[in-house]
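got a predicted structure here, sequence first:
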Amino acid sequence: MKNSMAKLSFLLFGLVLLLAACGGGNETSTESTEGNSGTNTDTEQPTDAKSFKVGITQIVEHPSLDAATEGFKAALEESGLNIEFVDKNAQNDQSMNTTIAQDLVNQGVDLIFANSTPSAQAVKGATSDIPIIFTSVTDAVGAELVESMEAPGGNVTGTVDLHPDTIANTVAFLKDELGAKKVGTVYNTGEQNSVAQIEQVKALLEESGLELVEAPVSTSAEVKQATESLIGQVDSLYIITDNTVVSALESVIDVANANQLPLMVGELDSVKRGGLGAYGFEYYDIGYEAGQMAVKILNGEATPAEIPAAYPANLKLLINKSAADNLGLEIKDTWNAEVYE
């Protein structure tokens, strides 16, 4: 009996050990499965692949700048890099613009995309270490963002938003096709990019025997009144790529339409909003090209100093048919224009 009980006890002890071993085996198998799953995931997205934080600072919301930001993001997203975007918009507030620049630097972002001249100037003043890519900048050299277009130097490069022929073509169109003699303009004297453009416009108008009548503003709330002040003094309007005015462009369009004044604008999105015409390009494209520059920098292929700043390509004339009809203006084949309806 004792032997039988001993044998039974031994068998029961062995069974307990066997069950424990099986249980331990299952736990090990579960950990291994999780590990294999992680390994498979790591094959698709390696755990040692670097992720990047990219800051975006934009001076104000309007279609052209928004399109440039969209193009920039698209280029980075298509690159396959692991990107976290930190989006900031200053709502045309210079104090906030400066605060945003410092905040992005304090966050330790890997690269900053500055959309507009004021945005780029603010971030350049905040850091000399973090790479900066700009777009929607009219005069990168004059704004002291780069040493030259060909050799930017420092930590800044990007794409400008003024084709060398834009203003000259617009002035010629105002004179030859619209018969303008006195051209009115509204712009923010506090925007360096605007001042640079106005200087070119004035010089070219004077060379062509035309006169420029200026109505300066400092905020978008002043745009309508400034435009109205030009009535009776001018026979046409020309709005450059001024961020303050373009953000309130509908005010200018309303005054122009009410007074039957042709309104030439500085970029294509403003034509789609109601301007008569513009020699321009797609802001999405210059944003996309800026994004391609950013990819090279994040991949370690080049530094900002090694990437030439770029002018926009594919300059074209776009005419708004409704605006032309309102003026009783025939769209001529000789203009070689695209028509927005």
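That came in fine, so what should we check first? Numbering: from 1, shown residues only.

only C-alpha atoms for contact and neighbour calcs from this point on.
OK.

ok, and for the helix or strand harbouring residue 54, which residues are buried?
Per DSSP states H and E, residue 54 falls inside strand 51-58. Under the neighbour-count criterion of 16 or more other C-alpha atoms under 10 Å, strand 51-58 has 53, 54, 55, 56, 57, 58 buried.

just checking, what packs against that strand?
The helices and strands touching strand 51-58, judged by 3 or more C-alpha pairs under 8 Å, 6 or more residues apart in numbering; DSSP states H and E, are strand 82-89, helix 94-107, strand 111-115.

what does the longest one rub up against?
Applying C-alpha atoms under 8 Å, 6 or more residues apart in numbering, the external contacts of helix 94-107 come out as 55, 57, 59, 88-90, 112, 118-119, 122-123, 126-127, 130.

one more pass at 7 Å, please.
For helix 94-107, contacts defined as C-alpha atoms under 7 Å, 6 or more residues apart in numbering pick out 55, 59, 88, 90, 119, 122, 123, 126, 127.

mind putting the residues you listed into JSON lines with distance to residue 340?
Output for the contacts of helix 94-107, formatted as JSON lines (distance: C-alpha to C-alpha, whole Å):
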{"residue": "55", "distance to residue 340": "34"}
{"residue": "59", "distance to residue 340": "28"}
{"residue": "88", "distance to residue 340": "32"}
{"residue": "90", "distance to residue 340": "31"}
{"residue": "119", "distance to residue 340": "31"}
{"residue": "122", "distance to residue 340": "36"}
{"residue": "123", "distance to residue 340": "37"}
{"residue": "126", "distance to residue 340": "41"}
{"residue": "127", "distance to residue 340": "42"}
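
take this one as well and set it beside the first:
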Amino acid sequence: MVGKKISILVSGLLLVSVLGGCGNTKASKGKEEAKENIIKIGITQIVEHPALDSAREGFIQALKENNYEEGKNVKIDFQNAQGDMPTTQTIADKFVNDKVDLILAISTPSAQAAYNATLKAKCNIPIAITAVTDPVEAGLVNSLENSGTNVTGTSDAAPIDAQFKIINKLVPTAKKIGIIYNTSEVNSEIQVEEAEKFASDFNFKIITQGITSENEIPQALESILSKVDVMYTLKDNMIASAMPIITKECFKKNIPVIGAESAHVKAGALATEGISYHQLGYETGLKAVKILKGTKPSEIPVETQKETSVVINEDAAKKLKIQILEELVLKAEMVTGGVE
């Protein structure tokens, strides 16, 4: 009987240790750190490329404008997984062990790793997400309106129908749309499904080629380019990192590339109608401010950016000998670059 009591007491102490050791309040972190009043934020990013970097910069800007500034009252630990999935989990576990006050997860894999790490540790560190296409499908929240978890933030769901309209206007004869995507990223699979759903509205046929690593992209392009009129590049981290290779090979075949976001266009794609990742990160930063002031993540809806903008690469249009309609020129941001 005494042994049972001791066992129950030890189990209870262990449970308190696990739950208390991973709290996100200053009270749970000790008197010394509370005196310093420094907020620890861990930022985990799957890979560095312009869109995700821009989201991170927007997040930090929102914090600064609301008096949460690195070097004053905020300490940021930025970790980049360099595209390696297991590393995302290592980073997330590190942040949990470091007992950060908030995690910013940029990309679907980074967000899933952070969420899994807090679940495993049975703790409630708030997670702000951005550049996640479908947080519900990714298992991060129960719904966009009421997450029911320690996660909130913004979704970068692309207006694929608007991007298909751009194809119709710039390449009116196009019928076969090629898509290369990472088969191990749920974010990419969701976009492929969306593209196939909208394709019939435009009389498009979607031709896909799955890859598992960036090294497979040249071979995938060789296989798919002879079958398509236009390449459509998803918001896929692997694809984003390989845009120079993709545009170079497409130019050789005189195949236009329509991107899912502006960073693709600046890297040589012809055009897009999409969101601003800087603004997306900024909006996530505003949600993080609410969390730091005491609001629970589950009480803050996950939102998508409603405003979109058209971006056209003048150099790509000239190389492809495509005439840009005046109606597009008047409303578009015209950029150059990414064309050899």
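Nice, thanks for sending it over. The shown structure was predicted, so the numbers you read here are calculated from the model rather than taken from an experiment.

what's the TM-score for these two chains?
Overlay of the two chains. TM-score (TM-score structural alignment, normalised by the length of the second structure): 0.83; 292 aligned residues with a C-alpha RMSD of 1.4 Å.

going by distance to residue 135 of the first structure, which of the contacts of helix 94-107 of the first structure wins?
residue 119 (9.6 Å; C-alpha to C-alpha).

any idea which of the contacts of helix 94-107 of the first structure is the one closest to residue 108 of the first structure?
Distances from residue 108 of the first structure to the contacts of helix 94-107 of the first structure, taken by C-alpha to C-alpha, are shortest for residue 55, at 9.3 Å.

residue in the second structure matching that closest one?
Matched by TM-score structural alignment, residue 55 of the first structure corresponds to residue 42 in the second structure.

average distance between the strand holding residue 54 of the first structure and the second structure?
Strand 51-58 of the first structure, aligned to the second structure and superposed, deviates on average by 0.5 Å (mean C-alpha distance after the TM-score superposition for the first structure).

and the helix or strand immediately after that strand in the chain, what's buried?
Using DSSP H and E, the helix or strand that directly follows strand 51-58 of the first structure along the chain is helix 63-79. Under the neighbour-count criterion of 16+ other C-alpha under 10 Å, helix 63-79 of the first structure has 63-76 buried.

okay, those in CSV with distance to residue 8 of the first structure next?
As requested, the buried residues of helix 63-79 of the first structure are exported to CSV (distance: C-alpha to C-alpha, whole Å):
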residue, distance to residue 8 of the first structure
63, 86
64, 87
65, 84
66, 82
67, 82
68, 82
69, 79
70, 77
71, 78
72, 77
73, 73
74, 73
75, 74
76, 71
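
residue boundaries of the helices in the stretch 151-300 of the first structure?
166-176, 192-207, 223-228, 243-246, 249-258, 268-272, 283-298 (DSSP state H, counting those that start in this stretch).

closest one to residue 9 of the first structure among the ones you listed?
By C-alpha to C-alpha (comparing all of the helices of the stretch 151-300 of the first structure), the closest turns out to be helix 283-298, at 68.9 Å.

how far is that closest one from where the chain is centred?
Its chain's C-alpha centre and that of helix 283-298 of the first structure lie 9 Å apart, by C-alpha atoms, centre = their mean, to the nearest Å.

and it against the second structure, how far off on average?
Aligned to the second structure and superposed, helix 283-298 of the first structure gives a mean residue distance of 0.9 Å (mean C-alpha distance after the TM-score superposition for the first structure).

just checking, what packs against whichever helix or strand comes after that helix?
Counting by DSSP H and E, the element after helix 283-298 of the first structure in chain order, helix or strand, is strand 316-320. The contact analysis (3 or more C-alpha pairs under 7 Å, 6 or more residues apart in numbering; DSSP states H and E) places strand 316-320 of the first structure against helix 268-272, strand 277-280, strand 338-340.

what's the most buried one of the ones you listed?
Of all these, strand 277-280 carries the top mean neighbour count, a mean of 28, counting by mean count of other C-alpha atoms under 10 Å.

what about it, how far off from the second structure?
Overlaying the second structure shows strand 277-280 of the first structure at a mean distance of 0.8 Å from the equivalent residues (mean C-alpha distance after the TM-score superposition for the first structure).

just checking, what packs against that strand?
helix 166-176, strand 263-265, helix 268-272, strand 316-320.

do that again at 6 Å, thanks
When contacts are defined as 3 or more C-alpha pairs under 6 Å, 6 or more residues apart in numbering; DSSP states H and E, strand 277-280 of the first structure sits against strand 263-265, helix 268-272, strand 316-320.

in the second structure, point out the residues matching the second one.
Just to be clear, that refers to helix 268-272 of the first structure. The aligned range for helix 268-272 of the first structure is 262-266, by TM-score structural alignment.
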